[in-house]
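Enquirer: mind folding the following:
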Amino acid sequence: MRLAIITLTKKARGKGLEIKELLAPTNRFKTIDVFTLSKYSDDKTIPMDKGFKDTVSKIFNSYDSLYFIMASGIVVRTIAPLLKSKDVDPAVITSDEDGKFIVSLLSGHLGGANELASLIAENIGGIPIISTASDVSGSIAVDTIAMKLKAHLRDLESAKDLTALIVNGERVELKLPKNMVVDIDSLNSEKTKYVKKDTAGIVVVSNRQNVMMTQIIPKNIILGIGCRRDTTAETILDAIELTMKECNIHMDSIKHLATVDVKADEIGLLEICDRLDKKLIVIDRDQIKPIQDNYEGSDFVEKTIGVRCVSAPVAYLSSNKSGRFIKEKKRYNGVTVSIYEESK
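Expert: Now for the predicted structure:
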């Protein structure tokens, strides 16, 4: 790795040389060059004979990482016209002249700026400032995985989408070819789980030009439905589709719908079951009463039909009772929808 340390003052030059001496024994860098203004330069530094801006423009793509010991504002204004894409831009970090705060400014993951900021901070007793969401949340970004594997990201947009799943606590699985070994401990974190069930996304590591993939959708989703009398089929379907979309659940995964006995003849609900070609399971109110306090209830519903809630308990009671609620209750125009996922 080639590192350029860029300074503008005599004090910053001294700090740059100090950091070079501290980093050299780590054997992480092929080259560490310290740049400074001509008036502060000596045989240990490289003079910026044509000025700061011109020098940065010239060396920006010649180094893997650039460390500016100066205010972030001047750095941002200088490098802005030079930026291309996160998969080609070098890592950029900045710090104050005392090295108290080491800021990862650009290419935190693919360029390694986050890791570099942490390394420098560790060696000089500074504080690394890292603001990327995955690092703040204690998880890992897809582009960090690519960087650790010394691999290329084929699609930045999908990598961003999958990283968002990870940051938001979803489970993302890492698929590797048999001939590749990865130190999972170096990738893993408390919030990033490489598991096979309940997977929201997949990271595929492969050198094949075309990777064939398909999806098999299990029918393990139970919808508990509650609604006002004479609610239209269109309103019920809108509520179902909205809730399923919000939870990122495929409509083809629906196993059956469930409701309470007083809704067994609800025309709109029966029509929806017919449209979706799904069975409607009817749960008696006497079955709901013993477990109704486990769910959010309503005095109005209890006064109207004798139980405090409908959608969540009927979903649970009509299931194999081995699973979890993905959505316990979603209200929409007089319709309540609960999504229960059976695990086996």
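
Enquirer: rest of the way, CA atoms for contacts and neighbours
Expert: Noted.

Enquirer: how about the helices in the stretch 101-250 of the chain?
Expert: Applying DSSP state H, counting those that start in this stretch to the stretch 101-250 of the chain gives helices spanning 113-124, 133-136, 142-148, 156-167, 184-187, 233-246.

Enquirer: could I get these as TSV with mean neighbour count and distance to Pro25?
Expert: Compiled in TSV, the helices of the stretch 101-250 of the chain are given as follows (neighbours: other CA atoms under 10 Å; distance: least, CA to CA, whole Å):
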stretch	mean neighbour count	distance to Pro25
helix 113-124	20	11
helix 133-136	16	27
helix 142-148	20	21
helix 156-167	17	34
helix 184-187	10	22
helix 233-246	17	52
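
Enquirer: tabulate the ones you listed (a markdown table), appending distance to Gly14.
Expert: Output for the helices of the stretch 101-250 of the chain, formatted as a markdown table (distance: least, CA to CA, whole Å):
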| stretch | distance to Gly14 |
| --- | --- |
| helix 113-124 | 13 |
| helix 133-136 | 31 |
| helix 142-148 | 32 |
| helix 156-167 | 39 |
| helix 184-187 | 34 |
| helix 233-246 | 55 |
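
Enquirer: just give the closest residue to Leu237, not the sequence neighbours.
Expert: Nearest non-adjacent residue to Leu237, counting by CA to CA, 6 or more residues apart in numbering: Ile272, 6.7 Å away.

Enquirer: nope, Lys193 is what I meant
Expert: Distances taken as CA to CA, 6+ apart place Arg171 nearest to Lys193, at 5.8 Å, with adjacent residues excluded.

Enquirer: how far away is that neighbour from Met212?
Expert: From Arg171 over to Met212 the distance is 22 Å, taken as CA to CA, to the nearest Å.

Enquirer: compare these two (neighbour count), which wins?
Expert: Taking other CA atoms under 10 Å, Arg171 and Met212 do not tie; Arg171 has more neighbours (22 against 6).

Enquirer: circling back to that earlier point, so how far is Ile281 from the residue nearest to Leu237?
Expert: Distance of Ile272 to Ile281, given as CA to CA: 13 Å.

Enquirer: this one as well, want them side by side:
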Amino acid sequence: MNIAVFSVTENGRQLSVRIAEALGAEHRVSRYCFHKHTDDNAAVFWNMGSMVGRLFERSDAFIFVCACGIAVRAAAPYLGTKPDDPAIIVMDDGGRFVIPVLSGHIGGANHIAELLADSLGVTAVITSSEDDAGSFSLESFAAANDLIICDSKAAKEISAAVLHDEKIGFFSNYKHSGLPEELTEFGICRTGICIDTNTDLKPFDVTVNLVPKNIVLGISCKNDTSAEALENAVTSALDGIGIKRISCIAAVDEVPELCSFCEKLGIPMKKYESAELDGVEAKCEQMVLKSGGKLIIKEKEFDGISIAAAEAPVFLDFERKS
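Expert: All right, here's what the predicted structure looks like:
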């Protein structure tokens, strides 16, 4: 995840250093300090709202070490829809509490808050009703298993049904761990979850379709490849497969526009050394097959851009945390 940490005071600056150390091993953490209280390892801002706006589209999470009201006012103008908004977390500069404010489940704010609580010895204040009840959370499950929620309205009905102790149906052909007690694969249920690439499947009156984000793309292109040509090539190669299903892009060379493309979509890049693919004709195919998946798009060329794709295996784990 790309995580931006904002601080305002000297105490906040010191806490931001500890936050970066706690999360830096697994995430890309950048620190932003108010100009009066900064250091050589942080970027400087004079106006928090303006800086948040510049970073909003390319950040997966914001951690604000300041008053909750300041954080809300800084992020509010840029908020869109629930599935697309980044995680918003607030920590007081006294280092007592960490509060996930937005995108607790889908964006992973609750999980980040819990990580910081464990690492820094602060108290995580989780207000999501499913978490308080210790019951199944559709959003947490989807985030932890890289699943795309296709219908937010139906997802809300599932959450409401869980809170009212209504049994939730479950349908999927993917292998999975044991189901939580709220879900069942048997009997007739009004609401239910369907995990499949076919979103036309509606086994229940109220069906939430979840689609796995498990497409691995192998791409080879020249340094002067344009962003437009790259996007057109990917769209043509996928041929109806949603671009949101891409989980990783494999490449040999770090072409600037390819790196920007991955950053824009929040997709990790797996880089292979040329020596690993010496003597291989279909390099893109070999790269995606290293994911352990099944080749679904043989290597094709689109205006000088070579692309292949594989579908990585899926195992649904109800104990996995995002």
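
Enquirer: TM-score for this pair?
Expert: TM-score of the superposed chains, computed with TM-score structural alignment, normalised by the length of the second structure, equals 0.60; 205 aligned residues with a CA RMSD of 1.9 Å.

Enquirer: coming back round to it: quick one: which helix or strand includes the residue nearest to Leu237 of the first structure?
Expert: helix 267-276 (DSSP states H and E).

Enquirer: C-terminal to that helix, what's the next element?
Expert: Scanning forward in sequence from helix 267-276 of the first structure by DSSP H and E, the next helix or strand is strand 280-283.

Enquirer: that following strand aligns to what range in the second structure?
Expert: Across the second structure, nothing matches strand 280-283 of the first structure (TM-score structural alignment).

Enquirer: and the helix or strand following that strand, what's buried?
Expert: Sequence order places helix 285-288 as the next helix or strand after strand 280-283 of the first structure, per DSSP H and E. Burial within helix 285-288 of the first structure, assessed by neighbour count using 16 or more other CA atoms under 10 Å, is assigned to Arg285, Ile288.

Enquirer: who does helix 285-288 of the first structure touch, helix- and strand-wise?
Expert: helix 311-317 (3 or more CA pairs under 8 Å, 6 or more residues apart in numbering; DSSP states H and E).

Enquirer: pull up the aligned stretch in the second structure for the helix it packs on.
Expert: Under TM-score structural alignment, there is no match for helix 311-317 of the first structure anywhere in the second structure.

Enquirer: centre of the chain to that helix, how far?
Expert: 31 Å (CA atoms, centre = their mean, to the nearest Å).

Enquirer: ok so, going back, got the buried residues for the helix holding Ile272 of the first structure?
Expert: Gly268, Leu269, Leu270, Glu271, Ile272, Cys273.

Enquirer: do the same with stretch 198-216 of the first structure
Expert: Applying a neighbour-count criterion of 16+ other CA under 10 Å, one finds Gly201, Val203, Val205 buried in stretch 198-216 of the first structure.

Enquirer: strands - which of those residues land there?
Expert: With DSSP state E as the criterion, strands contain Gly201, Val203 from among these.

Enquirer: can I get the buried residues of stretch 198-216 of the first structure in CSV with distance to Met48 of the first structure?
Expert: Below are those laid out as CSV (distance: CA to CA, whole Å):
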residue, distance to Met48 of the first structure
Gly201, 48
Val203, 44
Val205, 43
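
Enquirer: for Ala239 of the first structure, state which of the buried residues of stretch 198-216 of the first structure is nearest.
Expert: Relative to Ala239 of the first structure, the closest of these is Gly201; by CA to CA it sits at 25.3 Å.

Enquirer: I'd guessed the closest one sits against Val172; true?
Expert: Yes. Gly201 of the first structure lies in contact with Val172 (CA atoms under 8 Å); the separation is 4.7 Å.

Enquirer: in this structure the residue nearest to Leu237 of the first structure contacts Ala239, no?
Expert: No. Assessed by CA under 8 Å, Ile272 of the first structure is found out of contact with Ala239, at 11.3 Å.

Enquirer: residue contacts, the residue nearest to the spatial centre of the second structure?
Expert: Central residue of the second structure (CA atoms, centre = their mean): Gly107, 6.3 Å from the mean position. Contacts for Gly107 of the second structure (CA atoms under 8 Å, 6 or more residues apart in numbering) come out as Asp60, Ala61, Pro83, Asp85, Pro86, Ala87, Ala143.

Enquirer: identify the residue of the first structure aligned to the second one.
Expert: Right, Ala61 of the second structure. Using TM-score structural alignment, Ala61 of the second structure pairs with Ser65 in the first structure.

Enquirer: that match touches Ala91, doesn't it?
Expert: Yes. Ser65 of the first structure is in contact with Ala91 according to CA under 8 Å; the separation is 4.5 Å.
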